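# With the sequence up front, the predicted model follows.
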Amino acid sequence: MSTVLVITPTYNERDTLPGVVARIRAAVPAAHILVVDDNSPDGTGLIADRLASELDGVHVLHRERKQGLGAAYLAGFRWGLARGFDLLAEIDADGSHPPERLPALLNAAERADLVIGSRWVPGGRVVNWPRKRELLSRLANRYVRLMLRLPVADATGGFRVYRAAALEKILLGGVESRGYCFQVDLTLRAVRHGYAVAEVPITFVDRTSGTSKMSVGVLFEALRRVTVWAVVR
């Protein structure tokens, strides 16, 4: 039976983290959970420590400062790979990714090296997103797919499962991306390594607590990098 590590980065997620951890444990009771906290000023790290002290299989990785989503995931990947987990999952701590879909992603990982919980395949959808943000995400993914020739509908999606052997190869040589384009970067690397990529439909629910780290400026900087990758890679 495959061992599973679910990695959830946090920055000021004190209101949502306990609920997300509970939902992950209910969906995949045998999975371990790693909270990677970027020194949240709201005390999220202390809440994560409390959860780890009370619940078997919950771990916390404290980082000295906020360095972005990509850096947090890379730290979590290194932690999980060093401990021999077979499958490593990504999930947001704000509740926007449905932990109840983890079993479907893990089942798909029996046949694929990277599985993406997708908003933009048939059956996928978003809830409570402003129309402008939904349009930006759809257009960004179409641009990524066209420029990088990726056979993926939701290359920016951050609800994922990687097979450890594939992830180790994907990370070889280092990954410099840290922000919004981090997920695109790893997707591109997976495809160019010849790994099988699958998408499973999910319902993405906009956060009800806290503030999104996404902005139009961040999005367009990511698309600029995608354009550069299309030219030089």
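Cool, the structure landed.

# From now on I want contacts and neighbour counts done on CA atoms only, so please keep to that.
Will do.

# all strands in the chain, in order from the N-terminus.
For the chain, the strands defined by DSSP state E occupy 4-10, 32-37, 58-62, 87-90, 114-118, 125-127, 160-163, 197-201, 203-205.

# Could you identify which of those is most buried?
Ranked by mean neighbour count, the strands of the chain are led by strand 114-118 with a mean of 28 (mean count of other Cα atoms under 10 Å).

# need the strands of the chain in a markdown table with distance to R23, can you?
Formatted as a markdown table, those follow (distance: least, Cα to Cα, whole Å):
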| stretch | distance to R23 |
| --- | --- |
| strand 4-10 | 12 |
| strand 32-37 | 11 |
| strand 58-62 | 13 |
| strand 87-90 | 14 |
| strand 114-118 | 16 |
| strand 125-127 | 19 |
| strand 160-163 | 16 |
| strand 197-201 | 18 |
| strand 203-205 | 15 |
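
# Going by neighbour count, list what's buried in stretch 178-192.
Across stretch 178-192, burial judged by 16 or more other Cα atoms under 10 Å covers 178-191.

# Against that first model, consider the following:
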Amino acid sequence: MTMTQREPVTRVAVLIPTYNERDNLPGIVARVRANVPSADVLVLDDGSPDGTGEIADAIAATDPQVRVVHRAAKEGLGKAYLAGFAIALDEGYHAAVEMDADGSHLPEQLPSLLAALGGADLVIGARWVRGGEVRNWPAHRKVLSVGANVYTKVLLGMHVNDATAGYRAYRTSALRTMGLAGVQSQGYCFQIDLTLRAIRAGLTVVEVPITFVERQVGVSKMGHDIVREALTSVTRWGVEHRMGQLRAVAGRVRGREPVGDRP
């Protein structure tokens, strides 16, 4: 479809992975339901030992638009989202939204992301664009995030300014074309991986400025292994991208060589 012929987004699944988020989840779900009443909420709980899954069940028992998927163990953000994408695809949703359970992604900004899907396949809620904002982060976290995104943008040749952002909305038609079966990445790397797949599939990616708020309750799940995975994978993808460019240039040069000059 062209941008003027895109299918209206009427069925939306908001995917919320959880691990030990019992104090944050009820408020987040309530705010999503208040701001996008037509959307369904899918809680993807990785066997939280703090009882998050049971709290999610209690919410779902009183709201037919909330559902809980109980996963046996903590397998990481990427696998949780892939499980949610599979459900959204199987059940005919038009869009799938990624949203953190810790309050850093404001449900009040979800309508603007969904509105932008009218002219896009993937909408990223971006912090590092004009109008974007990050609250309550220490300076070293900002430097790490900005640096990671600049490194990714330069090395992979992408136009996206916030490829590591986790607040985003996909058309399910886009997910079908992105080759999700081969995705193994997690954390920051998962978001970069899917952004890159969308761009390479020729899909339209837009960024909408958001306000990102550091969690007030609970403990961040980001560790050194997540950062290390992203750095390693992006470097590998970047080298492959640049080598591909060099091969393409070499091929064009050979194609312009006079036949008589070839050995």
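Received, thanks. These numbers come from a predicted model, not from an experiment.

# Can you give the structural similarity as a TM-score?
Once the chains are laid over each other, their TM-score by TM-score structural alignment, normalised by the length of structure 1 reads 0.97; 233 aligned residues with a Cα RMSD of 1.1 Å.

# re earlier: figure out which of the strands of structure 1 is closest to L51 of structure 1.
strand 58-62 (6.9 Å; Cα to Cα).

# show me where structure 2 has helices.
25-35, 52-62, 77-90, 110-116, 139-156, 172-177, 187-200, 224-256 (DSSP state H).

# Deepest in the core, which of those helices is it.
Comparing those on average neighbours, where mean count of other Cα under 10 Å defines a contact, helix 187-200 leads with a mean of 21.

# what's it packed up against?
helix 77-90, helix 224-256 (3 or more Cα pairs under 8 Å, 6 or more residues apart in numbering; DSSP states H and E).

# Superposed on structure 1, what's the mean shift for the first one?
Same thing as helix 77-90 of structure 2. Mean deviation of helix 77-90 of structure 2 from its aligned counterpart in structure 1 after superposition (mean Cα distance after the TM-score superposition for structure 1): 0.5 Å.

# Against which helices or strands is that helix packed?
For helix 77-90 of structure 2, the packing partners by 3+ Cα pairs under 8 Å, 6+ apart are strand 12-18, strand 40-45, strand 95-98, helix 172-177, helix 187-200.

# Tell me which residues touch the residue most central in space within structure 1, please.
In structure 1, the residue lying closest to the centroid (Cα atoms, centre = their mean) is G158, at 3.2 Å. G158 of structure 1 makes contact with 90-92, 116-117, 183, according to Cα atoms under 8 Å, 6 or more residues apart in numbering.

# Output those residues as CSV; include the columns distance to H62 of structure 1.
Shown next, in CSV, are the contacts of G158 of structure 1 (distance: Cα to Cα, whole Å):
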residue, distance to H62 of structure 1
E90, 17
I91, 17
D92, 17
I116, 26
G117, 27
Q183, 22
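
# A104 of structure 1: which of these is nearest?
Among the contacts of G158 of structure 1, and counting by Cα to Cα, the member closest to A104 of structure 1 is G117, at 9.1 Å.

# Can you tell me how far whichever residue in structure 2 pairs up with the closest one is from C189 of structure 2?
Correspondence of G117 of structure 1 to structure 2, assessed by TM-score structural alignment: G125. Distance, G125 of structure 2 to C189 of structure 2, using Cα to Cα, to the nearest Å: 16 Å.

# just A198 of structure 2 next, same as before
In terms of Cα to Cα, A198 of structure 2 sits 14 Å off from C189 of structure 2.

# which residues touch the equivalent of L77 of structure 2 over in structure 1?
The alignment partner of L77 of structure 2 in structure 1, by TM-score structural alignment, is L69. L69 of structure 1 is in contact with 9, 178-180, 182, counting by Cα under 8 Å, 6+ apart.
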